[in-house]
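Student: One predicted model, sequence on top.
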Amino acid sequence: MNFFITLAIFLVARQAFLLLAAILKKIKDRKARKLHNTQQPMITILMPAYNEENVIIDALESIATLNYTHYEVIVIDDGSMDNTSSLVSKYINDKTTTIPIRLISQSNAGKANALNTGLIHANGDFILAVDADAKLNKDCLLYGVQNFQDEQIGAVAGNVIVVNEYNWLTRFQQLEYLVSQNVVRQGLALFGIVPIVPGPIGLFRKSAMLAAYGYREDSKLFAEDADLSIRLLQLGWKITNDERMCSATEAPSDLFTLLRQRYRWKRGIFQALNDNFTKLILSPDIKRPLLAIFLIFETFLLEILGFGITLFMLANIIYTFSFHLLPIWLAVLITLDVMALLMAVPIKYFTKWLPILLLQKISYTYALQAWGMLALIDEWRATEMSWDKLDRIGIANKGSTS
């Protein structure tokens, strides 16, 4: 009993600490010096695409109007079987923007290979990797590149915004990005140890990517973004987060698609950590073994322990008819999440998200934690898995991230 209570106190303290760190990071971002046009370094935007005819033109139109002077766009068509390539070619020929846009077509070789192809042809000192349905806020590049005034920063994780909020499932995901992921990442960013730069939007120092040999091309690796992030941390680079660098995206709108996506994510993150763990733990630099322990805790143990404490408290109710622990545990967690929500959304939207937060905490969160543990068991058993691509219909580009 005392062990679980002590563990619960530790997890709550960790959450409160990260919330405070996230507030300090937000203050730090607001004080950051803006770069003038003459100081803006060249940025290459890489957009890998596979069967994205429904969304890619809207994405390019969004990217072509950013408030930034020196950037280029490279679209890598990874063997699409629809009209992706022809639509992009026509857009390039008809475009009125002065922003250089190039199309590279290749046989289907996977997202990691497509990104590496783009990296080889990139002229920029910094690389923004985005999905083919990206709709970026106008000042995305201005905000993101500010972070690289710190020469130790190797990458900046962006803020993913879910725009198809037309059912409870997609609202839960938006709230997850706002509170569980973005606020936690903001806290970790204060120390430069963000464990994953999300695939939909991540800005990298090109020299750091080259030092890490780019994205690892392995047909059995299902989280190339997590793998690259861990290797950058392993090399000693810092990874930060900037909530002002936003990209709209479509989230899975049905339960089956969401479960497939999260199953792949969880197994992919485990693969990335497992593949890099030995180098981290055996490094003579004491920071690397500590980083390995931190990554294991943040990506797996934290979730397992939190779920385990809840199960313990439920069992305590069943066997002792003592109801006081579980309500206290949930109340503390919800209080911390409410504080995070206050920080993550404008106050005028708080009343919209509060009831969704309460429902999410007692349903969606624990369901995904249980599903994630099943994914880890399957990875440990080496169960076969295939890459499932989310079919996009173009909703993301009807929203706004300005």
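Tutor: Alright, I've got the coordinates. Just so it is clear, the model here is predicted, and its values are computed rather than measured. Numbers count the residues shown, from 1 in each chain.
Student: CA only for contacts and neighbour counts going forward, please
Tutor: Noted.
Student: Tell me who's in contact with the closest residue to residue 230 other than its chain neighbours.
Tutor: The shortest distance from residue 230 to any non-neighbouring residue, by CA to CA, 6 or more residues apart in numbering, is to residue 195 (6.5 Å). By CA atoms under 8 Å, 6 or more residues apart in numbering, residue 195 lies in contact with 226, 229, 230, 233, 239, 295.
Student: One more pass at 10 Å, please.
Tutor: 157, 185, 188-189, 226-230, 232-233, 238-240, 269, 291, 294-295, 298-299 (CA atoms under 10 Å, 6 or more residues apart in numbering).
Student: now it: how far from residue 227?
Tutor: Using CA to CA, to the nearest Å, residue 195 is found at 10 Å from residue 227.
Student: Kindly report the same for residue 186.
Tutor: Where residue 227 is concerned, residue 186 sits at a distance of 20 Å (CA to CA).
Student: Repeat that for residue 257.
Tutor: Counting by CA to CA, the separation of residue 257 from residue 227 is 23 Å.
Student: So between the two, which is more surrounded?
Tutor: It is residue 227, of residue 257 and residue 227, that has more neighbours when counted by other CA atoms under 10 Å, with 25 against 16.
Student: adding another structure so you can compare the two:
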Amino acid sequence: MATRTRRPGAATGAAVGSRRRRLPMRLLLPVLFLAALMAMLMLRGYVHSEILADHRVQTESSADQVPEEIVKGGPVIDTRTGRTTSLKLPDGHMVLTFDDGPDPTWTPKVLDVLKKHKAHAVFFVTGTMTSRYPDLVRRMVDEGHEIGLHTFNHPDLSLQSKERIDWELSQNQLAITGAAGIRTSLFRPPYSSFASSMDNNSWPVTQYIGTRGYITVVTSVDSQDWRKPGADRIIRNVTPKGGKGAVVLMHDSGGDRHQTVEALDRFLPQMKAKGYAFDNLTEALDAPSAHTRVAGVDLWKGKAWVFLVQASDNITAVLVVGLAIIGFLVIARFGLMLLLSALHARRVRRRDFRWGPPITEPVSVLVPAYNEAKCIENTVRSLMQSDHPVEVIVIDDGSSDGTARIVENLNLPGVRVVRQLNAGKPAALNRGVANARYDLVVMMDGDTVFEPSTVRELVQPFGDPRVGAVAGNAKVGNKDTLIGAWQHIEYVMGFNLDRRMYDVLQCMPTIPGAVGAFRRSALERVGGMSDDTLAEDTDITMAIHRDGWKVVYAENARAWTEAPESVQQLWSQRYRWSYGTMQAIWKHRRAVFDRGPSGRFGRVGLPLVSLFMVLAPLLAPLIDVFLIYGLVFGPTGKTILAWFGVLAIQLACATYAFILDRERLTPLISLPLQQILYRQLMYVVLLQSWITALTGGRLRWQKLRRMGGVSAPPNMPAQGRQVTEKRPVG
């Protein structure tokens, strides 16, 4: 697809400056989108304890620095005022405590049992779970239970710095505030047990926690429900002796807790019958409530935190669905490409295969050109080597670099120049069709060279009177650079395998501007080339399909085109292609309602093009986003294995495509690097095209800078090369 720009005329410096100022914003939006996506994933990783989590546990040490009144005291330790106070529960009072929640499955069941038996409890919640399930914390408070901190990520605080301890507390408190609108003064350290187990590692933490305004609550009775010993055993473990008061440790999270729920449902009525009261901690101690209502900025900060966490979880869930969709689409596309390409090759390479009677009549070759001085001589001379009779019409679309004069000075027989004011490629092609002498019309770009057999191979499918257009095999001529090699892989693997697949399905979406042929009658019936979209080749192909013609692929009609040699030029080209394809799909959206043979494209082609060329590339970055996420946060091994698995599938497809096209496999060495760098560029280009389309932006034609790097096809005979290269250009 050649690119050109309408002559801007007398543009003011201010207008040019304005356009330059808008360009960074178009680039910035996709980057900001991807950055926000990664930020949401980072937040999710943090909340799900995949980032900054520390699962180390300190070994026990001596307790010579722990006051005796603590070691032999009760489960409630208060060091807030600088004095050490240890409290026990009164006889006949039992405080049930539940750690590590809230859990979406088991916490509601625990709350239901407590409500059924009119009992209160204390829930020591983690910030990670609170942030994810705020409704459960709100229910706890509404039903009269007390909330305590259990840190955010559940690390062993004896291994952490004071800064990390403060962070764990503040984040845990922020989550509770966002969930229930309260602050709490109760705290239980992770991995804690009885007061008698306090040692020189945990005691300094307890002291420091007191300076931050918290009461430390350990336990006096351990249910050991985490061992899952059975409901009977749990009941025996939590039953205090002699009617004494107790702080009971249980869990409402961390795995299957059906034994805990069962034991609780039986234990509560048994102990109530014995006269026990199941109160909150402050109720049992006849102390002021541990909860303080929060208002103002602190409340909104908490709510904002919970909202962002919920958003990150929801977005991640959507991304996972998107990843599943893109995985299915990628595998489906590869499967279809391999299967249908093999069928196509087997069909067209049979010795007895014929499109119909051989086409020997002359052909009109149209070469629209706008400022192609560096390439046009190579293009025209390559056509002079054709083994099929041709007339060549160069339509000079208002060039300012002498393109038309170069062609005229060649004085080649059968070559005509038609001049027009700059009106764009569709208008130039329509002008060429109007001046063509023959019914079969070949269209090519001004930076492209044909092999001697290209025109003959391209027009043979017209032996079938149902064929209205033929797509040729466009190849990258300047593939010696890395970026050229990447585009070469894309052309051979993506474009040409796709064309084989679409040929078999009879729904070819695009006749490439670099090498395509049309019946004049087919062009005239659909109104010729249109400038409604920036992808005039896709637009005309879809229109011909809808008019009832067949569109096929001629694999041996090879054309060598000059691909962009810089990232900026590549960006401009692909941006226009992507946006133009979206325009064409939208323009022909009613094709899905077409009836009869002409409706095949709407029923099959348009959905496939929308899935494989628009939706799948848009979702494809999810593979790389989750790759980065998995590499950083794990599971690293499985992530690397999955990535190499996808790469292996792509390599298999690329190898098969190169073999079908009889290409050397050497460029495939750069395929892994292409997947890491080049593919990301294409993603951002497509995302930018989506943003332009959704915001109603207008994209201008853009002229690529030509270097004249494709002087002749690689396999042109030596004599032809000498003629072609007699006068180097550029």
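Tutor: Great, that's in hand. Treat the numbers as computed from the prediction; the structure is a model and nothing was measured.
Student: where exactly do the strands run in structure 1?
Tutor: Along structure 1, counting by DSSP state E, strands occupy 43-49, 71-78, 101-106, 126-130, 135-136, 153-162, 201-205, 238-249.
Student: Is there a neighbour count for the residue mapped onto residue 212 of structure 1 from structure 2? I'd like the number.
Tutor: Mapped onto structure 2 by TM-score structural alignment, residue 212 of structure 1 lines up with residue 526. Number of residues near residue 526 of structure 2 (other CA under 10 Å) recorded here: 17.
Student: got it, and residue 381 of structure 1?
Tutor: 9.
Student: Now which residue in structure 2 aligns to it?
Tutor: So residue 381 of structure 1 corresponds to residue 695, using TM-score structural alignment.
Student: Relative to residue 462 of structure 2, how far out is its match?
Tutor: Residue 695 of structure 2 is 42 Å from residue 462 of structure 2, by CA to CA.
Student: try residue 623 of structure 2
Tutor: For residue 623 of structure 2, the distance to residue 462 of structure 2 - CA to CA - is 42 Å.
Student: higher neighbour count, the two?
Tutor: Neighbours around residue 623 of structure 2 and residue 462, counted as other CA under 10 Å, are more numerous at residue 462. The numbers are 23 against 20.
Student: check contacts around the aligned partner of that one in structure 1.
Tutor: In structure 1, residue 462 of structure 2 lines up with residue 148, judged by TM-score structural alignment. Contacts for residue 148 of structure 1 (CA under 10 Å, 6+ apart) come out as 126, 154, 155, 156, 203, 204, 205, 240.
Student: Pretty sure the second one sits against residue 240.
Tutor: This means residue 154 of structure 1. Yes: using CA atoms under 10 Å, residue 154 of structure 1 is in contact with residue 240, at 8.3 Å.
Student: Overlap in contacts, these two.
Tutor: 147, 148, 192, 203.
Student: most neighbours, which of those?
Tutor: residue 203 leads these on contacts (other CA under 10 Å) with 31 neighbours.
Student: counterpart of that residue in structure 2?
Tutor: So, by TM-score structural alignment, residue 203 of structure 1 is matched to residue 517.
Student: Verify the stated contact: that match with residue 471.
Tutor: Yes: checked against CA under 10 Å, the pair residue 517 of structure 2 and residue 471 is within contact range at 6.8 Å.
Student: Residue 116 of structure 1 -> structure 2?
Tutor: Residue 116 of structure 1 maps onto residue 430 in structure 2, by TM-score structural alignment.
Student: ok, that match - how many residues close by?
Tutor: Count around residue 430 of structure 2 with other CA under 10 Å applied: 20.
Student: now it: how far from residue 414 of structure 2?
Tutor: 20 Å.
Student: Spatially nearest residue to the match of residue 203 of structure 1, not counting backbone neighbours?
Tutor: For residue 517 of structure 2, ignoring the flanking residues on the chain, the nearest one in space by CA to CA, 6+ apart is residue 442 at 4.2 Å.
Student: What lies in contact with stretch 322-333 of structure 1?
Tutor: 5, 8-9, 11-12, 15-16, 309-317, 334, 336-338, 358, 361-362.
Student: Quick one: buried ones out of those residues?
Tutor: 8, 11-12, 15-16, 309-310, 312-314, 316, 334, 336-338, 358, 361 (16 or more other CA atoms under 10 Å).
Student: and the angle from the biggest helix by length in structure 2 to strand 550-561?
Tutor: Looking across structure 2 with DSSP state H, the single longest helix is helix 297-348. With axes from the mean of the first three to the mean of the last three CA atoms, to 10 degrees applied, the angle from helix 297-348 of structure 2 to strand 550-561 works out at 100 degrees.
Student: Distance from the chain centre to helix 297-348 of structure 2, please.
Tutor: 6 Å (CA atoms, centre = their mean, to the nearest Å).
Student: Residue 14 of structure 1 maps to what in structure 2?
Tutor: Counting by TM-score structural alignment, the partner of residue 14 of structure 1 is residue 333.
Student: Counting neighbours, what do you get for the nearest residue to its match once chain neighbours are set aside?
Tutor: Distance criterion CA to CA, 6+ apart; nearest residue to residue 333 of structure 2, sequence neighbours excluded, is residue 612 at 7.3 Å. The local packing of residue 612 of structure 2 (other CA under 10 Å) involves 18 other residues.
Student: Contact partners for residue 612 of structure 2?
Tutor: 326, 329, 330, 332, 333, 498, 606, 618.
Student: what would those residues look like in JSON lines with distance to residue 656 of structure 2?
Tutor: Output for those, formatted as JSON lines (distance: CA to CA, whole Å):
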{"residue": "326", "distance to residue 656 of structure 2": "22"}
{"residue": "329", "distance to residue 656 of structure 2": "19"}
{"residue": "330", "distance to residue 656 of structure 2": "16"}
{"residue": "332", "distance to residue 656 of structure 2": "16"}
{"residue": "333", "distance to residue 656 of structure 2": "14"}
{"residue": "498", "distance to residue 656 of structure 2": "13"}
{"residue": "606", "distance to residue 656 of structure 2": "26"}
{"residue": "618", "distance to residue 656 of structure 2": "25"}
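Student: can you tell me how far residue 304 of structure 1 sits from residue 369 of structure 1?
Tutor: The gap separating residue 304 of structure 1 from residue 369 of structure 1 is 7 Å, by CA to CA.
Student: Done for today, thanks.
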